[in-house]
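Student: Return atomic coordinates for the entry below.
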Amino acid sequence: MIAIYKSDMTPQGGLKQITNFEPGSWINLVAPLEQELMLVSKKTGVPIEFLNAALDDEESSRIDIEDKVHLILVDIPFTEMEDNSLVYDTYPLAIIHTENELITVCLKNSKIITDFINGKMKSFFTFKKSRFILQLLQRVSMHFLLYLRQIDKKSVLIEKRLYKSMQNKELIQMLSLEKSLVYFNTSLKSNEVTLEKLLKLDLVNRYEEDQDLLDEVIIDNKQAIEMATIYSETITGTMDAFASVISNNVNAVMKFLAAVTIVMNIPAIIAGIYGMNVRNMPMADNPYGFGFVMALILAATLIVSWILKKRDMF
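Tutor: As a prediction, the model looks like this:
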């Protein structure tokens, strides 16, 4: 999908969608077709490799420059439902700066982009391309922080359920959150390198306000890295603790079953001996022999149970 937007310079302001490639416009590509990529490349002079960069979900964050075209590739967070559970991951967003237009390319539609389209961003103009780039990067950092807080709250709720249930479902959910934090941490560190490189470009060093905004973006990104690291360590510690608890519970159950087996074998042994077809068994001719044998079984069972209880087997 391809959509072209331009800031409305009328008193009403806002963003309007246009059909032509005009100077000062913003070209937004979401999961574009090959024909759309070729069209944009032909109309804007952007290398096709730059447009294809964000369509590979394994691409890492970087900056490329060719002639007067700047490619800024960053990882952005997203959420999706998987097996009735919310999963967090990242995918690339390409921001391409040309002399006349700004181009964004992404595999999926992101709230980071739609917030600009829906007019939720103040002081946003498509012709202020360097400022627009920094505003996009700021939204990326803010969404990372937002999702990290959601992950933290979700892990606390799952931990509370774990205390009660100890089921595989909760453990798998914790493992999924831990994996999401690893993805976030890796992407944030890659973005950090890219943001540091931006400091050296004239692209964002023309105005003091832009430099201040980039500094804020770098600080937010560093904060997100610290949060992701702390939350990941917390979840890892929680998983290890519950793994030990589950192991102890299994050992306790096995110990209890072993004790029950010992106690249950006593009646079987005595009954087996008295059930042998041999002569001169004790109490064989006594009219109270059955009662005596039952009393012997009960006494032996109680004595062994008491010994096992003293040894904390029950």
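
Student: contacts and neighbour counts: CA atoms only from here.
Tutor: Will do.

Student: Burial check on residue 92, number of neighbours?
Tutor: By other CA atoms under 10 Å, the residues close to residue 92 number 24.

Student: I figured residue 194 hits residue 61, correct?
Tutor: Yes. Judged on CA atoms under 8 Å, residue 194 makes contact with residue 61 at a distance of 6.5 Å.

Student: Identify the contacts common to the two.
Tutor: Each of 72, 74 lies in contact with both residue 194 and residue 61 under the rule CA atoms under 8 Å, 6 or more residues apart in numbering.

Student: this one as well, want them side by side:
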Amino acid sequence: MAMFVTEKLKSFSWVNVGNPDHEDFEKLQTEYKIDEDTISDILDPDEQPRIEVEDDYKVIIVRFPIINRETDTLWHTEPLSIIYSTSRVITVCRKRCDLLDKIKKDEKTTREEFILNIIYYIAESYLRFLKELNKRVLESKQALLERVRRRNLLALLEVENSYTLYMAGIKGNVAVLDKLEKMRGFVKSEDAEDLLEDARIELAQATEVVTSYSKMLKSIKETFESVINMDSNMYVNRLTMWSIILAVPTVVVGFYGMNMKLPFAEYEQTASTILIAIMILLLGFAMFNLMRRRVV
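Tutor: So this is what the prediction gives:
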């Protein structure tokens, strides 16, 4: 459902556009004078974090984590476009950005502090989502310890994709913060400096967490891959062993089916005796293997 909300603050107005439709984009172009190229960038789901300076406004693009409610996965990230001018801040997201509802606003908040506050909450959300992803890794690990299932291995692969996308988004947001810090006149109050430093700390922590969780996930995957390879080798060895054993009666029966004189061929019970002997040997071999597995 589309959302187009305008909120008036003391020093600027905030226009929050979520899940926009064609009419919303037309309104951005006609009423707020946002050019077509900027609209095209907003529509691109793969747009990377960056800053662009236009004639009448500046554009800050950052990426934030979002839950894909259709598939209940957490690997998805979306770009959030922050378009600001002297008296206005416009936030535009292809999907609804729930974290914007948590942004603190008061009469003393400046435009720059408001933007840095958004980036801070995005950095904080990465840590929250990473903790949730780690819970899923531990759940899949526990399930794999009980029984190796395909869906649990695919769940680990999905989380690995999440870590890759999160790391890319975090690094891009850090680069945006670096540019904002160097931008003349953007960080001009002590509160803005504190917000920028807090956002930088949160992003640094998120980077460390992603790196740590990625190493742990890699170790888990390698361990279970080794277990799967060992099981596969064991099954191949068993099949090879049984094929050799079953080849013995085939050879014996083949010999006695030839038109030539063979030992004990004149006795009627020879075939049944040989068959019973082979069955006893196979049964004894099977019991021996079963007892050995129980001991191990």
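
Student: Need the TM-score from the superposition.
Tutor: The TM-score (TM-score structural alignment, normalised by the length of structure 2) is 0.86; 291 aligned residues with a CA RMSD of 3.0 Å.

Student: Looking at residue 194 and residue 61 of structure 1 now, which is surrounded by more residues?
Tutor: For residue 194 of structure 1 versus residue 61, neighbours defined as other CA under 10 Å are more numerous around residue 61 (24 against 19).

Student: Under the alignment, what does the more buried one map to in structure 2?
Tutor: Superposed on structure 2 with TM-score structural alignment, residue 61 of structure 1 falls opposite residue 49.

Student: before we move on, what about residue 134 of structure 1?
Tutor: Alignment note: residue 134 of structure 1 maps to residue 116 in structure 2; criterion TM-score structural alignment.

Student: What of residue 225 of structure 1?
Tutor: Using TM-score structural alignment, residue 225 of structure 1 pairs with residue 207 in structure 2.

Student: does that match count as helix, strand or coil?
Tutor: helix (DSSP: H, G, I helix; E, B strand; the rest coil).

Student: Contacts only, for it.
Tutor: Counted by CA under 8 Å, 6+ apart, residue 207 of structure 2 has contacts 167, 170, 171.

Student: got it, and residue 21 of structure 2?
Tutor: With CA under 8 Å, 6+ apart, residue 21 of structure 2 has these contacts: residue 2.

Student: what's the distance between the spatially most central residue of structure 2 and residue 186 of structure 2?
Tutor: With distances taken as CA atoms, centre = their mean, residue 162 lies nearest the centre of structure 2, 2.1 Å away. Distance from residue 162 of structure 2 to residue 186 of structure 2, counting by CA to CA, to the nearest Å: 32 Å.

Student: Just give me the match in structure 1 for residue 159 of structure 2.
Tutor: Per TM-score structural alignment, residue 159 of structure 2 is aligned with residue 177.

Student: now its match, nearest residue through space, not along the chain?
Tutor: The shortest distance from residue 177 of structure 1 to any non-neighbouring residue, by CA to CA, 6 or more residues apart in numbering, is to residue 151 (6.7 Å).

Student: Could you count how many residues lie near the counterpart of that neighbour in structure 2?
Tutor: Alignment note (TM-score structural alignment): residue 151 of structure 1 maps to residue 133 of structure 2. Neighbouring residues of residue 133 of structure 2 were enumerated by other CA under 10 Å; the total is 22.

Student: So residue 133 of structure 2 sits against residue 158, correct?
Tutor: No. In this structure residue 133 of structure 2 lies outside contact range of residue 158 using CA under 8 Å: 9.9 Å.

Student: how big's the offset between the strand or helix carrying the match of residue 151 of structure 1 and structure 1?
Tutor: Assigned by DSSP states H and E, residue 133 of structure 2 belongs to helix 111-146. Compared with structure 1 after fitting, helix 111-146 of structure 2 deviates on average by 0.9 Å (mean CA distance after the TM-score superposition for structure 1).

Student: following that helix, which helix or strand comes up?
Tutor: helix 150-182.

Student: And residue 255 of structure 1, what's its match in structure 2?
Tutor: Using TM-score structural alignment, residue 255 of structure 1 sits opposite residue 237 in structure 2.

Student: actually residue 76 of structure 1, sorry about that
Tutor: Under the alignment by TM-score structural alignment, residue 76 of structure 1 pairs with residue 64 in structure 2.

Student: if I look at its match, how far off is residue 246 of structure 2?
Tutor: Applying CA to CA, the value for residue 64 of structure 2 to residue 246 of structure 2 is 62 Å.

Student: which of those two has more neighbours?
Tutor: The neighbour count for residue 64 of structure 2 versus residue 246, taken as other CA under 10 Å, is higher for residue 64 (23 against 12).
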